[in-house]
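# give me coordinates for this.
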Amino acid sequence: MRTMLAVWLLMMPQPPVARAVQQSEEIVSPGVFVRRGEREEAVWTGPERRLPFAADEIVPSWTADTPPGTRLRVELKVPGSRWYVLGRWSYHGPRTTVAGQSDAHGRVRADVFSARRPVTSYRLRVTLSRPYGSAVQPVVRTLGAVASARGVASAERGGQAWGRELAVPRKSQLAHAGHGGRGWCSPTATAMVLHYWRKGPPPAELAWVAAGDPDPRVDHAARHTYDRGYRGTGNWAFNTAYAGRFGLDARVERFTSLAALERLIVQGVPPVVSLAFSRDELGYGSEGHLMVVTGFTRNGKVIVNDPAASGVRAVYPRAAFERAWLRASTGTTYVIRP
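Predicted structure coming up:
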């Protein structure tokens, strides 16, 4: 769960996202590997990316191939600031975010950069690392960031996906409660979408899971998305990076209305959304939760695979769901597709 979302998010009215833009990088070459002690590093620095509006937050995401022993570090910089570390990542581990990054320009909350004053540009930097003398190297396949600003909600009504529902396999985090799964909403949701696309770890990578486990795919996703710094499995970028390990295009995006998610459903793409809500809104309360949107009823209610719901499949009121999603996470969504 996203425990860093405080209870006051549920109590204080906040304007939802007004604008969001996703920008992708083109990594031509990672540079030359240079020895740094017992390791070698190659650095790629992206160009300054200008934004069409002043943004409050920026969230990078990436997909990469990291053979054993290799890893990467993703950093972000805004005008006048230092480089902030947004993640140290490897499929094989370790994976961690870095606490304590706060200055006059902004602060890093695990996987999110929050600006002290709105910014109109940023840069990304990736450092690739391998053992000294090794011939293997990590390869970054996709890299980008979503920038957003709060304001007045989008007025898009939607309707094009009403009456549609995708057949996404249902998985419960509560089935894993005996070994830590009560907080595994994010990897459980990610595992559902991987299973939907018929992707995921081969049987050999599941051999460590105890016999009789209700769903080894969920345990595997939880192990490979665990953030040592955050001490949880809810890191947004780590979940999409995990999905990308299996050949899928995966990124963290932000949207301004449920109408955008309807367009994904029409394309056959089930989005994973991050939200926080009270009992009065959705029937139970959560300070931070991930669900898979699988479709919409004929009158526009939201159909989800909720990993914390009994039976997993649930239907929630449209307005309350949209408000909880935009307010709590600024419309944060995992978009995972071929």
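# CA atoms for contacts and neighbours, from now on please.
OK.
# what sits against the residue most central in space within the chain?
Taking Cα atoms, centre = their mean, the centroid of the chain lies closest to residue 236, which sits 2.5 Å from it. Contacts for residue 236 (Cα atoms under 8 Å, 6 or more residues apart in numbering) come out as 111, 252, 334.
# give me that answer again for 10 Å
2, 59-61, 110-112, 186-187, 225, 251-253, 274, 290, 332-334 (Cα atoms under 10 Å, 6 or more residues apart in numbering).
# and residue 160, by the same measure?
Residue 160 neighbours (Cα under 10 Å, 6+ apart): 259, 262-263, 265-266, 296, 300.
# try 8 Å
Residues near residue 160 by Cα under 8 Å, 6+ apart: 262-263, 266.
# and of the residues you listed, the nearest to residue 144?
Distances from residue 144 to those, taken as Cα to Cα, are shortest for residue 263 (21.3 Å).
# what strand or helix carries that closest one?
Taking DSSP states H and E as the criterion, residue 263 maps to helix 258-266.
# let's compare: structure for the following, please.
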Amino acid sequence: MRRLLGPILLTLGLTASATLVGCSVDDTPRGAIAAAAASARKIDLTRFDTAAEWQSGNGAGTAVDDGRLVLDAPIGTRSANGRTYDLARWTSPWVAPGFSYTELIASWSAKTPKNSWIEVQVRGRSGADGGRRTTWDVLGRWAAGDQHVQRSTESGQSDDGTSVAVDTWRTTGLPSYQLRVVLLRRTGSGARPSLDLVTAMSSQLPSSAGATSKPGVARGIVLPVPRYSQMVHTGHYPAWGGGGEAWCSPTSTSMVLGYYNALPKPKRYRWVPSGHTDPWVDYAARMTFDHAYDGTGNWPFNTAYAAPRAGKAFVTRLRSLREAERFIAAGIPLVVSVAFGAGELSGAPISASNGHLLVIAGFRKGGRVVVNDPASSTRKGVRRSYRRDEFEKVWLEASGGLAYVIHDDAHPLPSGTHTNW
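Now for the predicted structure:
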């Protein structure tokens, strides 16, 4: 860690011969992660979450209050949704991860009271210490609720050799970048949107998973993560994806929040009809829905939903299941993104998926991966055990080892040498 420098195709009655689609936002062709040496998995996570780290950047109309970055004295206004908003900005220092990164994913934890919201932006430059700068690209417009502002991303923005694919910023290879956060509130409201955490995960990855990792520190540890099925929600709320095969991400995120006893209070989802199984999943789907992408699989939108409930949450990539084991040993389950074809993941509740989120809950003594796979049609079938070699391959080659890290104060991040958390 460096601190400064789908469409819905399935219906009720999903069977093991079905193919899951549209659950994850990653539209990279499988096996087409940025080319690099097969043995090198370059990943760096930079985080800003302390007073000193916020103060290392340049604030304009912001202040630091009890470790949070807050909108303090607006510096201008912006028109959006037919309304006028006051705004303030915070810009990070230039960050050089130490390699030429080809992808960057930002994540954040924010509070947006009343009619307020945030916008997260990124730009790069051609040299670590100078050079040509790209334009600012928008990575997300986000609010905790949806009464006033619709959460959205802006894919494309490919005017200068960089582009946005929903939640991922792609480059042809740049050595440094800068984040900018705009905090906005309805003019005259007095609301104080604030941020507890902003991270940026940059990476340059090989296309191949390489050799299967050996079992490590979490052999025989299985965490008591509750089991929820996304498929019991098939047909729920078409405005937010329609449940079922589209809701793997909010269902997985909800399982981890359930593990921490951090699910939303019943009053939050009282609009869900009585008798709906696991109504907090319906709520999570609504509160993670990306209205531009038209889905609930936006990675940082899910961690932004989870963060204020559990404590901290961010998106990163891990290099192997050995690194994942360090989190399980620390008591931290992981939501991870996989994709696989027929015969590539033995024992899965579906035959294939072009993008799917599930929870790593632990490991068997022999190294098999224990998961909570929400694609099962029942709660009982959610708990699965997958072959280590198969699982590591479909995880690393499909998403580059992407993971949601969600944890509370009782479960600090694993200590020791690392650059990606």
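# any idea what the TM-score is?
With the length set by TM-score structural alignment, normalised by the length of the first structure, the two chains reach a TM-score of 0.94; 336 aligned residues with a Cα RMSD of 2.0 Å.
# all strands of the stretch 51-200 of the first structure, in order?
Ranges of strands within the stretch 51-200 of the first structure are 71-77, 84-89, 106-109, 112-131, 139-150, based on DSSP state E, counting those that start in this stretch.
# and the ones you listed: which comes nearest residue 22 of the first structure?
Using Cα to Cα, the strands of the stretch 51-200 of the first structure put strand 139-150 closest to residue 22 of the first structure, at 4.3 Å.
# quick one: map the residue nearest to the centre of the first structure onto the second structure.
When the second structure is aligned by TM-score structural alignment, residue 236 of the first structure is paired with residue 299.
# thinking again about what came up before, got a ChimeraX select line for the buried ones in the contacts of residue 236 of the first structure?
To isolate the buried ones among the contacts of residue 236 of the first structure in ChimeraX, judged by 16 or more other Cα atoms under 10 Å, type:
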select :2,59,60,61,110,111,112,186,187,225,251,252,253,274,290,332,333,334
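# just the contacts of residue 236 of the first structure: which are in helices?
186-187, 225 (DSSP state H).
# how close does the counterpart of residue 156 of the second structure in the first structure get to residue 109 of the first structure?
Residue pairing (TM-score structural alignment): residue 156 of the second structure is matched to residue 100 of the first structure. Distance of residue 100 of the first structure to residue 109 of the first structure, computed by Cα to Cα, to the nearest Å: 9 Å.
# give me the three-state assignment for residue 305 of the second structure.
When classified by DSSP: H, G, I helix; E, B strand; the rest coil, residue 305 of the second structure comes out as helix.
# which residues touch the counterpart of residue 317 of the second structure in the first structure?
When the first structure is aligned by TM-score structural alignment, residue 317 of the second structure is paired with residue 254. Neighbouring residues of residue 254 of the first structure by Cα under 8 Å, 6+ apart: 20-22, 146-148, 330-333.
# can I have the buried ones of the residues you listed as a PyMOL selection?
Command for PyMOL, covering only those of those found buried under the criterion 16+ other Cα under 10 Å:
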select buried, resi 20+21+22+146+147+148+330+331+332+333
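# now the contacts of residue 254 of the first structure in a markdown table, with distance to residue 308 of the first structure?
Output for the contacts of residue 254 of the first structure, formatted as a markdown table (distance: Cα to Cα, whole Å):
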| residue | distance to residue 308 of the first structure |
| --- | --- |
| 20 | 29 |
| 21 | 30 |
| 22 | 30 |
| 146 | 28 |
| 147 | 29 |
| 148 | 28 |
| 330 | 22 |
| 331 | 20 |
| 332 | 19 |
| 333 | 18 |
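# inside strands: which ones of the contacts of residue 254 of the first structure?
Among the contacts of residue 254 of the first structure, the residues falling in strands (DSSP state E) are 20-22, 146-148, 332-333.
# and which of those residues is nearest residue 193 of the first structure?
Using Cα to Cα, these come closest to residue 193 of the first structure at residue 333, 12.6 Å.
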